[in-house]
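Peer 1: Provided below are the primary sequence and the corresponding predicted coordinates.
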Amino acid sequence: MRRQLAVLALLSFCVAVLTSAFPSFAYGSPADIRRRIGETRTEIRELERVLAALEQAIRTRAAHVSQLERELRNTEAGLTRLRGEVSAARSRFDEANRVFAGRLRSVYMQGSLSYLELLLGAASLGDLVVRWTYLRRILQHDSGVIDAVQREQSLLRERALTLESETQRMHALRQQRDAERRNLLAQEREKRAVLAAAQGRLAVDLALITPQAERRPVYGVILDNAPQARPQHGLANAAMVYEYEVEGRITRYLALFSSFPAKIGPVRSVRSHSAMLALEHGVHLVYAGGGLDVLDRIRGWEVQGTDALRSQSNSFSRDGSRRAPHNLYVNLATLDLHSPSTQMVIRPAYLGRQGAQGLRIELEYSPDYRITYQFVEEKGAYRRHINGQVHRCAAGTVIYARNVIIQYARHGTDLLRRPTPDLVGEGDIDFYALGEHFRGRWKKESTNSPTRFYFLDGQEIERVYGQTWIQIVRAR
C-alpha cells in the first residue's frame, strides 16, 4: 500500500508542479486549478485514512480467519478423537449387551426357578452355605452386568451428544470462516477499487495539464453526413475534422487521420475546397469521385489521393446493411499507401491566455441540422450534439472536441451551383478550448499555404492537444 500511496503522492506533486509552472490553465480559471489541486491533496489524505482503515480491517479479518482455521483444525482433531471414543464405547456397550442378553437367555432356558426355592432345596447346612455363596456371586455378577450396560449406555449417549455438538460447531466454524473469507476478499476488492479510482482521477488530471506529442496526419477521408449515413465509422479516431456545407444545406466531413482505423466512412465525393484543405495538410486524400471540374483541379494542384470508385484495392467495401451511396467504406489499416508519420508535434495542455467563458457552442447549418458543443469539465473537452442528441460514432464512442474553431468564410457556388466556401484570403473565427472563448482571424495566402489562426492581437493560436473540429460556416 505504501508504494501505491507514494505513486499517488507523486502524481499529486506532478500536478502541483505543472500547474505552478504554467500561468495559463487546463480548464476553468487559475483559481479552479488551485481548488482542484487542493481537492486532490485533500482527497489523497482522505484516501490514506480510508486505505489505512481498510488495511487494518483486512489485517484484523485475516487474523480472525487464521484463528478460525486453527479452531477448525482443533475441532476436527477433537472430532476424530471423539469418533474413536464413541466407536470404543459402542463396542463395550455391544459386549455388555451381549453378556447381559446371554444371562437373560440362560435364565429363560433354565426355567422360572426362584432363588428362594434354590435355597430351600438345600440337603444340608453345608449345601445351604455353598448354594448361598454361589447365589450371591451370581447376583453380584448380574448386578455388575446391568451396571456395565447402564454405564456404557450412558457413556455412549454422552459421547454421541458431544459428537453431535462438536459436529455442529465445526459446521458453524466453517460457515463463519467462509463468510470471513468472502468479507476479506470484498474488502481487498474495495481497496483495489479505491486505489484504481483515485489513480484514474489523478491520471486524468495529470493528462489534462501535461503536453502531449501528436503524429502528423497522413490520410484525409471525405465522409458523408447525410442522415442516412449516420452514425459514421471512424470519426472518434480522427485527429482533426472539418465540417462544411454541401448542396441541400447538409454537410460533409473531411477527417484527417494519423492512426489507421479498420473502417471509415461512408466515403463520399470530393469538393475543390476539401481538396485544398487536404493539400495544405499534405495528406493522402480518400474520396468517392467528384465533379469533372473538381477532379481537374485535384490533378492541377497535384493532390495525392485515391478515388474509391476507381480503385481496385480490397481495402474498399460496401456495407450491405445500408443503401448506396451511403455505404462505401475504407480500411486504412490495409490500404498500405502510407506508414504512420514520424513527424511529431508537441501540443500544449494549457492555453496561453484567458478568454471569456465558453461552455456552450450552438451552430445551425439549416433548420433541420443544428450542432451543439457542451463543455464537460472532467473531460476538459466539448461533447458534440446533433439536433439535441449526443453525437456518437458507429462504435458507440461519444465524440469529444478539445478545440473547436468556427471559421467564417464567404460562400459562392461552383459551375454546378454547389456551395463553395472561399478559403483563400482571411476572415473571422471563434475559437473555443478548455471552456474558454476567443475571437480571432484566419488567414490563408494561397492554395498551397496553410491556414493560420490568430487571436485579435495578432498572436498565432496554439491549439491544445486532442481532437480539433473546424466548422466552416457562411460569413457573418
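Peer 2: Structure received.
Peer 1: going forward, measure contacts between C-alpha atoms and count neighbours the same way
Peer 2: Will do.
Peer 1: how far does the helix or strand where His141 lies sit from the chain's center?
Peer 2: Assigned by DSSP states H and E, His141 belongs to helix 125-208. The chain centre lies 46 Å from the centre of helix 125-208; the measure is CA atoms, centre = their mean, to the nearest Å.
Peer 1: same for it, what does it pack against?
Peer 2: helix 2-21, helix 30-110, helix 115-120 (3 or more CA pairs under 8 Å, 6 or more residues apart in numbering; DSSP states H and E).
Peer 1: what's the angle from it to helix 2-21?
Peer 2: If you take axes from the mean of the first three to the mean of the last three CA atoms, to 10 degrees, helix 125-208 sits at 20 degrees to helix 2-21.
Peer 1: tilt between helix 125-208 and helix 30-110?
Peer 2: Calculated by the same axes, to 10 degrees, helix 125-208 forms an angle of 170 degrees with helix 30-110.
Peer 1: quick check: what element follows helix 125-208 along the chain?
Peer 2: strand 212-215.
Peer 1: that following strand packs against which elements?
Peer 2: So strand 212-215, by 3+ CA pairs under 8 Å, 6+ apart, packs with strand 344-347.
Peer 1: the strand it packs on: which residues count as buried?
Peer 2: The neighbour-count check on strand 344-347 (16 or more other CA atoms under 10 Å) flags Arg347 as buried.
Peer 1: tell me what that strand is packed against?
Peer 2: Counting by 3+ CA pairs under 8 Å, 6+ apart, strand 344-347 packs on strand 212-215.
Peer 1: wait, Ala262 sits on Tyr329?
Peer 2: No - Ala262 lies out of contact with Tyr329 (CA atoms under 8 Å); the separation is 9.3 Å.
Peer 1: who has more neighbours out of these two?
Peer 2: Between Ala262 and Tyr329, Tyr329 has the larger neighbour count (other CA atoms under 10 Å), namely 25 against 15.
Peer 1: pretty sure that one sits against Pro261.
Peer 2: No - with contact defined as CA under 8 Å, Tyr329 does not count as touching Pro261 (11.0 Å).
Peer 1: can you tell me how far Arg410 sits from His64?
Peer 2: 78 Å (CA to CA, to the nearest Å).
Peer 1: for the helix or strand where Ile470 lies, what is the distance to the chain centroid?
Peer 2: Ile470 is part of strand 468-474, with elements assigned from DSSP H and E. Relative to its chain's centre, strand 468-474 lies at 33 Å (CA atoms, centre = their mean).
Peer 1: putting a second one here so we can go through both:
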Amino acid sequence: MKKKLVFLFIVCCLTLISCGIPIKPKEDTTTKKEELPTLNVTNNIQNEQSQVNSSLYTGEQLSKEEMTNLPFMAIIENSSSARPQSGLSEADLVYETMAEGGIPRFFALFQKNSPQKIGPIRSIRPYFISIAQEYSLPFAHCGGSNEALNSIKDNTSIKSINEIVNSSYFWRDTKRKAPHNLYTSSDKIRKFILDKNLQSNGASFLRFDDKFWDNPPLQTANEVSLKLNISYTTSYIYKNNKYIKNMDGKESFDANNNTPLAFTNIVVQKTPVKLQEDKLHLDITLVGSGDGYIFSKGKVKKIKWNKKSAESPTEIIDEQGNKLSLAKGNTIWHIIDKNIEPSFK
C-alpha cells in the first residue's frame, strides 16, 4: 500500500512539471533579500504642497485656511480726510494712482488676511477696472465715472460690487463725515461673492524670487520719494526689511490696528497720464510699454513694462528683456505720469 502511495506522488509531481507549474523551492532564510530603491513620496508631496500653497499675490506660503479665502479688490480713498484708512496694512497688493484733482486713490487686493473694516470705499474709474480684469477679481466700490459705469453695464465679465445697488454689504461710520465714511469688510464682500455666485479664482502675472534681490551689485535704495503733484508727496524708508510709507511728511498707519503701512516691494510704473476733455477725469495708459523701477530689500532695479492688449497681463522685464521677479511679500504699485521721476538713495 505504501509503495502505491509513493508511486502516485511521483506521478503527480511529474504531471505538474510537464504543465509548466513550477514547484516553489523552500526559501533560503540565510540569504538577505535585495532591497529595491524607493521614492521619497512624503518629500514629493510636501514639495507639491508648497507650490500649491504659494500666494499668487505675495509668493508667500499660506495656510490651508488662508488658501480658501476668496480674493477680492476694493477702491479705497486717499484724500487727507480719509486718513488713516482701514485695512491697508493687511492687503497683499496695493495699487496707488491719481484720481480727480490730483488726489490719489488706492486699489487694494486681499486674500491672506481678512480685515473686518476696509475703507473708506470710493468710486471706480476705467483704469481700476482694467487692473481688476488683469487679476480676474471682483471689486468693491461706490459708484463711478460714467465711462466706468458704462463699461460695467456693457461687459458682464466685469465683477462689480457696487454699494449703490448692494448697500447691505457696506455701512456708514457715523464717527466720520460723508463721503469719507463708507466701509465694508472681508466677511461682507466674500458673502456677496458667494451669494451672487461670482467667480473669484483669481489670476496673477506676478513672479517672486528672493535670491535675485540678494545680488550685491544692485544699487542701494533705502529711501524713496515720489512727488506726484504740488499737493501730494509720498515717501518710504527701508527699515526691518520693509519700506515704511509716509504721506505728505507723516507716517501712514492703519486705523484698524495702528500698524504702519509697510511693504516688501515698491513698483513704480511710468506711463502717460492725461486730463480728459472734461478737465476733471484722467486717462491713464495701461496698454503699451514704458519704464519704471522696482525697489526691494533696500535695492533698486530699473524695469521695462509691456502690456500688449487690454486682456493680456503686464510683463515686467529688465533692460535686456529678462523677466523680473519681486521679493516674497506684499507690494505697493505706483502708476505715475511718465514725466515724474522718483528720487532715491
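Peer 2: Happy to help now that I have it. Everything numeric in this text was worked out from a predicted model, so none of it was measured.
Peer 1: got a TM-score for the two of them?
Peer 2: Between these two chains, after superposing, the TM-score reads 0.71 (TM-score structural alignment, normalised by the length of the second structure); 263 aligned residues with a CA RMSD of 2.2 Å.
Peer 1: what's the local residue count around the residue nearest to Ala203 of the second structure when sequence neighbours are not counted?
Peer 2: Once flanking residues are discounted, Ala203 of the second structure sits nearest to Tyr135: 4.8 Å by CA to CA, 6 or more residues apart in numbering. Tyr135 of the second structure sits with 22 neighbouring residues when counted by other CA under 10 Å.
Peer 1: so what does Asn225 of the first structure match up with in the second structure?
Peer 2: By TM-score structural alignment, Asn225 of the first structure lines up with Asn78 in the second structure.
Peer 1: OK, contacts around the residue nearest to its match when sequence neighbours are not counted?
Peer 2: The shortest distance from Asn78 of the second structure to any non-neighbouring residue, by CA to CA, 6+ apart, is to Arg105 (5.0 Å). Going by CA atoms under 8 Å, 6 or more residues apart in numbering, Arg105 of the second structure touches 75-79, 96-99.
Peer 1: and Arg105 of the second structure, what's its match in the first structure?
Peer 2: Aligned counterpart of Arg105 of the second structure in the first structure: Arg252 (TM-score structural alignment).
Peer 1: now do the SS call for its match.
Peer 2: Secondary structure for Arg252 of the first structure, judged by DSSP: H, G, I helix; E, B strand; the rest coil, is strand.
Peer 1: do you know how far it is from Pro266 of the first structure?
Peer 2: Taken as CA to CA, the span from Arg252 of the first structure to Pro266 of the first structure is 10 Å.
Peer 1: cool, Ala197 of the first structure as well?
Peer 2: Going from Ala197 of the first structure to Pro266 of the first structure by CA to CA gives 38 Å.
Peer 1: mind checking how far Asn155 of the second structure is from Glu163 of the second structure?
Peer 2: Taking CA to CA, one finds Asn155 of the second structure at 18 Å from Glu163 of the second structure.
Peer 1: ok, these two, which is more surrounded?
Peer 2: Taking neighbours as other CA under 10 Å, Asn155 of the second structure and Glu163 compare with Glu163 leading, 21 against 10.
Peer 1: how about the more buried one, what's its match in the first structure?
Peer 2: In the first structure, Glu163 of the second structure lands on Ala308 (TM-score structural alignment).
Peer 1: pretty sure that match sits against Phe316.
Peer 2: Yes - contact criterion CA under 8 Å: Ala308 of the first structure and Phe316 qualify, at 6.7 Å.
Peer 1: among the helices and strands packed on helix 125-208 of the first structure, which is nearest Arg181 of the first structure?
Peer 2: Smallest distance to Arg181 of the first structure across those (CA to CA): 6.9 Å, for helix 30-110.
Peer 1: whereabouts in the second structure does that closest one align?
Peer 2: Going by TM-score structural alignment, helix 30-110 of the first structure lines up with nothing in the second structure.
Peer 1: for that helix, packing partners?
Peer 2: helix 2-21, helix 125-208.
Peer 1: could these be laid out in JSON lines, adding mean neighbour count and distance to Glu364 of the first structure?
Peer 2: What follows is those, written out as JSON lines (neighbours: other CA atoms under 10 Å; distance: least, CA to CA, whole Å):
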{"stretch": "helix 2-21", "mean neighbour count": "15", "distance to Glu364 of the first structure": "37"}
{"stretch": "helix 125-208", "mean neighbour count": "15", "distance to Glu364 of the first structure": "30"}
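Peer 1: what would those look like in JSON lines with distance to Arg92 of the first structure?
Peer 2: Putting those into JSON lines (distance: least, CA to CA, whole Å) gives the following:
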{"stretch": "helix 2-21", "distance to Arg92 of the first structure": "63"}
{"stretch": "helix 125-208", "distance to Arg92 of the first structure": "7"}
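Peer 1: ok, which of those helices comes nearest Tyr369 of the first structure?
Peer 2: helix 125-208 (31.6 Å).
Peer 1: that closest one corresponds to what range in the second structure?
Peer 2: The aligned range for helix 125-208 of the first structure is empty, by TM-score structural alignment.
Peer 1: again with stretch 447-463 of the first structure
Peer 2: Using TM-score structural alignment, the partner range for stretch 447-463 of the first structure is residues 310-326.
Peer 1: can you lay out the helices and strands packed on helix 125-208 of the first structure as TSV showing distance to Ile146 of the first structure?
Peer 2: Formatted as TSV, these follow (distance: least, CA to CA, whole Å):
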stretch	distance to Ile146 of the first structure
helix 2-21	72
helix 30-110	7
helix 115-120	18
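Peer 1: since that was my last question, I'll sign off now.
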